[in-house]
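Student: for reference, the sequence and a predicted model appear below.
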Amino acid sequence: MPPSLPLSSMLLGLACTISAAPAQAVEGHYQTKTPYAPQQDPATYAAPPAGFQPIYTQLVARHGSRGLTGMKNDAALYTMWQQAAAQDALTPLGRELGPDILALMKANALLGYGVAGIERPGYGNLSQTGIEEHRQLAARMLARLPTLFAQVGQDAATAPRQLVTIDSGVGRARDSARFFTQSLLEHAPALAPLLYLPPAPAPYPQGRASVLQPAGVNRFLLYAHKLAPQTDFVADRANPHYASYAASLAYQYYERTKQMQALMIIPARLPAAATHARHVLERLFTPAFLDQFDGGGASYADTGSYTFTSADGKLTRTMKGSGKTVIRSLNAAAMKLYALYAIAAGMRHEVPADFSRYMPAEDARYYAYVADHEDFYQKGPATTASAGVTWRFALALRDDFFKEVDALARGDLRHAAKLRFTHAEMLIPLASAMGLKQVLAPLPASTSYSYENNPWRGQNVSPMAANMQWDVYRNGAGQLIVRLLYNEKETDFQAACDGARIAPDSVFYDYGKLKTCYGHVATR
C-alpha cells in the first residue's frame, strides 16, 4: 500500500486484508510447542456498543516459535543412534533418523545467523516461524483497532502518547518485542516516535551490588517464575516487588519438593508408557538393541563434539555436550524423540527433515498428554492443596493490566498501548491467576490429571506466541468497557465476574465492576 495514503486508510486496508485471510490452526500434537494461529476469525469479533470508541489496548505475549534451548535431548538421542548404527541395530527408517537429528542440531547451532535483529546465533533463538508469528500478531492488532492507532499516529506531534514495551530480558522475548514493534512501524510509521522502553526496576538486588538491567526489561513482571537472590533480592516487605519475589521463591521451592516429584513421575509408571515407547522405538531400532535397557544395561548421554558451518562459510560453531542429559530407559528415549518432533514443528524453514515420520499420531497424542500432565502440575493449576503456589507469582502481572486501565479511568491517557513479551512459564500462570474458564481447574491430590477429567491443554493455554490482550473502549459519559482476547479469541473473564458484563452474554465488561470483582478475588 503506498505510504502516501493517510494512516487511517492504510490501517483500514490492513484490517480488510487480515479479516479476509485468517491463519489456519496447525495440525499435530505439539503441546506448548504448537506453532501459533489465532483462535478466532477477526471478521467475527463483536462490534463495540454504540457510542464507544477504542482508547487503549494492552498485550502480554509469549515469545514466538523457537529452537531447542540447548544441545541436550538431541545430542543424547544422537549418541544412542550412533551406538545402534555401530551394532547394525537400525531399521530402514531408523537409518534416516541420525542424519535428521544432525540436521536439527546444525539448524539450532546456527539459528538466527544472517537474520537482522538476532544478535547471537544459536540454540534458543526464534525461528523464522516465530519471527513471523509476532509480525503477524502486530499486524492483526493494528487491523483490529484501526481508528485507535490512526488517531494516536495523527496526534503524535501535538498530543503524544506512548507505546510502552517491556520484556523479560531473555533473548527470544526481547527479539519477539523487536519483531513485533518493527511490524507495527512498517504498517504505521507515524507511531515510531511513540515507542517507549521504561527504565528497568532498580536498584536490585537490595543491599548488594546492583545488577543493572537494560531499559525495557522487567523481570518482576515477566520472569517472576525464576527470580534469583543474585539479581532480584528484595528484603523490604514494603517494596512493591516483595510479594512477587517471595512468591517466586515459594514456587521454586515447590518445584523441588517430593510432593511435586511424585506427581510428575505418575505417567512413567503407567503401563501405557512402555507400550508407546516400544511402538515408537521398534520402528527405528531392533528389539534386541532396545532390550539392552533392561536392568540398566544401557545408557546414552549428550556427549561428543560437533562442528557446524553456515552455508556461506562465514560462521563455524563447535558444540560440546555436557554429559548431563542421559537416556536410561525406553520411555526416556521416546520422550526425547517427542521433544525433537515437537520443536521441529516450529522450525520448518530451517530444518528440511520431517520428524512426524518418527512419531505416529497416536504416540504423539500420548506424549503430548505426558507433557500436559507435567505442565499442569508444574506451571498450571496443579492441586487444590498447592493453594495457587504455581501461579501466585503472576498476580503482579495480572495487577499491571488493571493498573493500566486505572490510569485511563483517572484521565491519564499517556499510554496508548502496553506491550509485554515473556514466556510460557508466565503466560500459563497468568491464565490461572485470571481464573479463565477451562484453565483454572485444580485437582485433588488424590486424582491424577488426565484428558478425561480436566480440560486443560497446553496447545490451547500456551502455544508459541500465546497472548492475552485487553481492548479498552470509552463513551461520551466516560464509562470504560473492556474486552479480553486470549490467543485472539473473545474470552470470558472468570465466571464470578459475569455480573460485570454490560449485557447478558456480551464480551464487553464494565471496567469498574470488573475491577471490583477481581479485587475481591485478590484478597481471598
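Tutor: Yep, it's here.
Student: hey, let's count contacts and neighbours off CA atoms from now on
Tutor: OK.
Student: can you give me the helices in the stretch 51-200 of the chain?
Tutor: Using DSSP state H, counting those that start in this stretch, the helices assigned to the stretch 51-200 of the chain run over residues 73-86, 92-109, 128-144, 146-154, 171-187.
Student: turn the ones you listed into TSV, including mean neighbour count and distance to Arg317.
Tutor: Shown next, in TSV, are the helices of the stretch 51-200 of the chain (neighbours: other Cα atoms under 10 Å; distance: least, Cα to Cα, whole Å):
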stretch	mean neighbour count	distance to Arg317
helix 73-86	21	15
helix 92-109	20	7
helix 128-144	22	20
helix 146-154	20	44
helix 171-187	22	19
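Student: so which of the ones you listed is nearest Asn331?
Tutor: Among these, the nearest to Asn331 by Cα to Cα is helix 73-86 (12.3 Å).
Student: quick one on the thing from earlier: distance to Leu514 added to the helices of the stretch 51-200 of the chain, as JSON lines?
Tutor: Below are the helices of the stretch 51-200 of the chain laid out as JSON lines (distance: least, Cα to Cα, whole Å):
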{"stretch": "helix 73-86", "distance to Leu514": "45"}
{"stretch": "helix 92-109", "distance to Leu514": "45"}
{"stretch": "helix 128-144", "distance to Leu514": "23"}
{"stretch": "helix 146-154", "distance to Leu514": "23"}
{"stretch": "helix 171-187", "distance to Leu514": "29"}
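Student: sec struct for the closest residue in space to Leu221 that isn't next to it in sequence, please.
Tutor: Once flanking residues are discounted, Leu221 sits nearest to Leu397: 5.2 Å by Cα to Cα, 6 or more residues apart in numbering. The assignment at Leu397 comes out as helix when based on DSSP: H, G, I helix; E, B strand; the rest coil.
Student: take a look at this one as well, against the first:
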Amino acid sequence: MRSRRPLTLATVVVAALSLPMSGAHADISNDRFYANQTPYGDPGTSVVAPPAGYELFFVQNVGRHGARSLTGPGTEKRALAVWKGARRKNALTTRGTKFDDQLRAFQRAEKKLGYGNLSTVGKDEWRSIGRRTASTYQGFFTAVGLRGEKIAAQTSPVYRTKQSANYFRRGLQSVVPSIPSPSRKVNKDLLIPEGSTKAGRAATAKVLRRSSVKAAARTVLLRLYKKSYVNRLSNPVGKALDVYQLYSTAPGLAKDTRVTFADYVPVSAAKHLAEATDARTFYRFGPGVKGQTSSYRGARPVLKDFFGALDARIAGGSTAAVFRLAHGEVTMPFAALIKAPRSQKQASRAFSYGSNPWRGFVAGRLAGNLEWTAFRNASGEVLVTMRYNEQPVQFNASCTPSALNPYFYRVSQLKSCLG
C-alpha cells in the first residue's frame, strides 16, 4: 500500500540545474594523490527536491567497502626484501634506516585488524554514510518501519563488505531506531574479475615506461637508498609502487597507526605514481580502451539487479530499500557501464591525467557509492534520480530527463539508455 506521508529531506536542496562531479565539494580532496585508496572523507550530502506531487518510495545503492588494511602481506614483503638488500650493502640513507621500524609498526596495526579488514576509519565511513542517509530520508525510513516493510542488504562473500554493511546499519538505526534491520544475503555478482585486454595491458605498460613515472620512482627510491644501490635495482618503478601503495593505504589506517610513509613519497612523486596506478585500474575496471567493453561489462548483472529491484517495488513489493556493499572492482565498472560523470570517456591512446577526466579517487574511492532513489505520484508514475558519493548528478547525455526536472528520469528511459 502506498504511503502518502510527506517526505522530509533534512538536507540542503540543490537549486542549480548542473552539478559537475569535478567540483571540489563533490570530490573532497586529491591533494596527496592516494588514487583509489583515498578515504571517503565527509562530502556533505545534498539532494534535489522531487517534482510536486512525487513522493519517495524506493532507495537503492551500490558502494565500496570502507578503508581497510592491505589485503595481504605481499607488498610489505617485497618492500622489506629490497630494504634488507640495501642494509646488507650499507646502502641505506639516513631516512631509509627508519623504514624497517615503520613498516613493522604498520604491520602490527594491520595484524590487529586482520589483513583486508576494515580499519577504524573504514568503520566510521560507513557508519557516517548510514547516519547521513537516514537523516536525509528520515521521514521515508520512519514510515517504512511503521508499515512493516523490508530493507535488504547485499554483500560480496568478502568479510570487509559484511563489516561495511553492519556499520552502515548501525548508522541508519542511530537516526531511525525503528528502521527494520536489513536482511542480508551474499551476492556473488558483487565480485567482478578484472577485464583488461591485450590493448589495455599494452597501454598500461606504456604508462609505466613514461619518463615522468620513472623519475617519480627514482625520487622515492633515493629517499630510502643510496644512488649506487638504486642504479642496480631491477624494475625500479615496481619497487617504488610498492612503497607508494603503503603510502596510499596509510590514510585509511590513520586511527590505528601513526605511520604514514609520507617521508618517502613527496607529493610531486605521488602525483605520477597515482597516475600510473590509475592507468592500470582504468584499463582493468574503468572505461578502458576505446571501442572495447571488457573492462566494465562485468557490472551488467549489478545494473540488471538495480532494475529488477526497482521493478519489484513498483509492482507492489514490500522491500523499500536495497543496499549493496561491494568493492572498487564493482563501483568502478558500474560507474563506467552507466557512464556516470567522469567515467564516460574511454581512451584512444595511453591513459593520462591530461587526456582523460577519470580518477580513481572519484570512481574507486573507499566507501564511494552510487544511489538511485525512486519517486511516485498519485497516478503511479515513477521518476528516478541519482546521487554519486552523496551528491546529485544527472545520468549520461544519452538519457533524456523528465521535462519536470532535469535530474529526474522515467524508468523506461533509463532502461533504454542504460540497457
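Tutor: Arrived safely. For clarity, every value in this text was computed on a predicted model and none was experimentally measured.
Student: report the TM-score for the pair.
Tutor: The TM-score (TM-score structural alignment, normalised by the length of structure 2) is 0.90; 402 aligned residues with a Cα RMSD of 2.4 Å.
Student: among the helices of the stretch 51-200 of structure 1, which is nearest Arg365 of structure 1?
Tutor: helix 73-86 (19.5 Å).
Student: tell me how many other residues surround the corresponding residue of structure 1 for Ser156 of structure 2.
Tutor: Matched across to structure 1, Ser156 of structure 2 falls on Ser168, judged by TM-score structural alignment. Other residues within reach of Ser168 of structure 1, judged by other Cα atoms under 10 Å, total 23.
Student: ok, now which ones touch Ser168 of structure 1?
Tutor: Going by Cα atoms under 8 Å, 6 or more residues apart in numbering, Ser168 of structure 1 touches Arg174, Val217, Asn218, Arg219, Leu221, Leu222, Tyr223, Phe421, Thr422.
Student: let's have these in a markdown table, adding secondary structure and distance to Met71 of structure 1.
Tutor: What follows is the contacts of Ser168 of structure 1, written out as a markdown table (DSSP: H, G, I helix; E, B strand; the rest coil; distance: Cα to Cα, whole Å):
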| residue | secondary structure | distance to Met71 of structure 1 |
| --- | --- | --- |
| Arg174 | helix | 22 |
| Val217 | strand | 27 |
| Asn218 | coil | 28 |
| Arg219 | helix | 26 |
| Leu221 | helix | 29 |
| Leu222 | helix | 25 |
| Tyr223 | coil | 23 |
| Phe421 | strand | 25 |
| Thr422 | strand | 22 |
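Student: find the residue closest to whatever residue of structure 1 lines up with Lys214 of structure 2 in space, skipping its chain neighbours.
Tutor: Aligned counterpart of Lys214 of structure 2 in structure 1: Ala274 (TM-score structural alignment). Distances taken as Cα to Cα, 6+ apart place Asn331 nearest to Ala274 of structure 1, at 6.5 Å, with adjacent residues excluded.
Student: and that neighbour, what's its match in structure 2?
Tutor: Using TM-score structural alignment, Asn331 of structure 1 pairs with Val237 in structure 2.
Student: now do the SS call for its match.
Tutor: Val237 of structure 2 is classified as helix under three-state DSSP.
Student: quick one: it and Lys214 touch, right?
Tutor: Yes: if you go by Cα atoms under 8 Å, Val237 of structure 2 and Lys214 touch, sitting 6.1 Å apart.
Student: quick check: neighbours shared by the two?
Tutor: The contact lists of Val237 of structure 2 and Lys214 share Leu208, where a contact means Cα under 8 Å, 6+ apart.
Student: against structure 1, where does stretch 303-310 of structure 2 fall?
Tutor: Using TM-score structural alignment, stretch 303-310 of structure 2 pairs with 398-405 in structure 1.
Student: do the same with stretch 269-289 of structure 2
Tutor: Against structure 1, stretch 269-289 of structure 2 falls on residues 363-383 (TM-score structural alignment).
Student: residues contacting the matching stretch, please?
Tutor: Here stretch 363-383 of structure 1 has contacts from 28-31, 255, 260, 263-264, 267, 276, 279-280, 335, 338, 388, 390-391, 425, 428-429, 432, 439-445, 449-451, 456-458, using Cα under 8 Å, 6+ apart.
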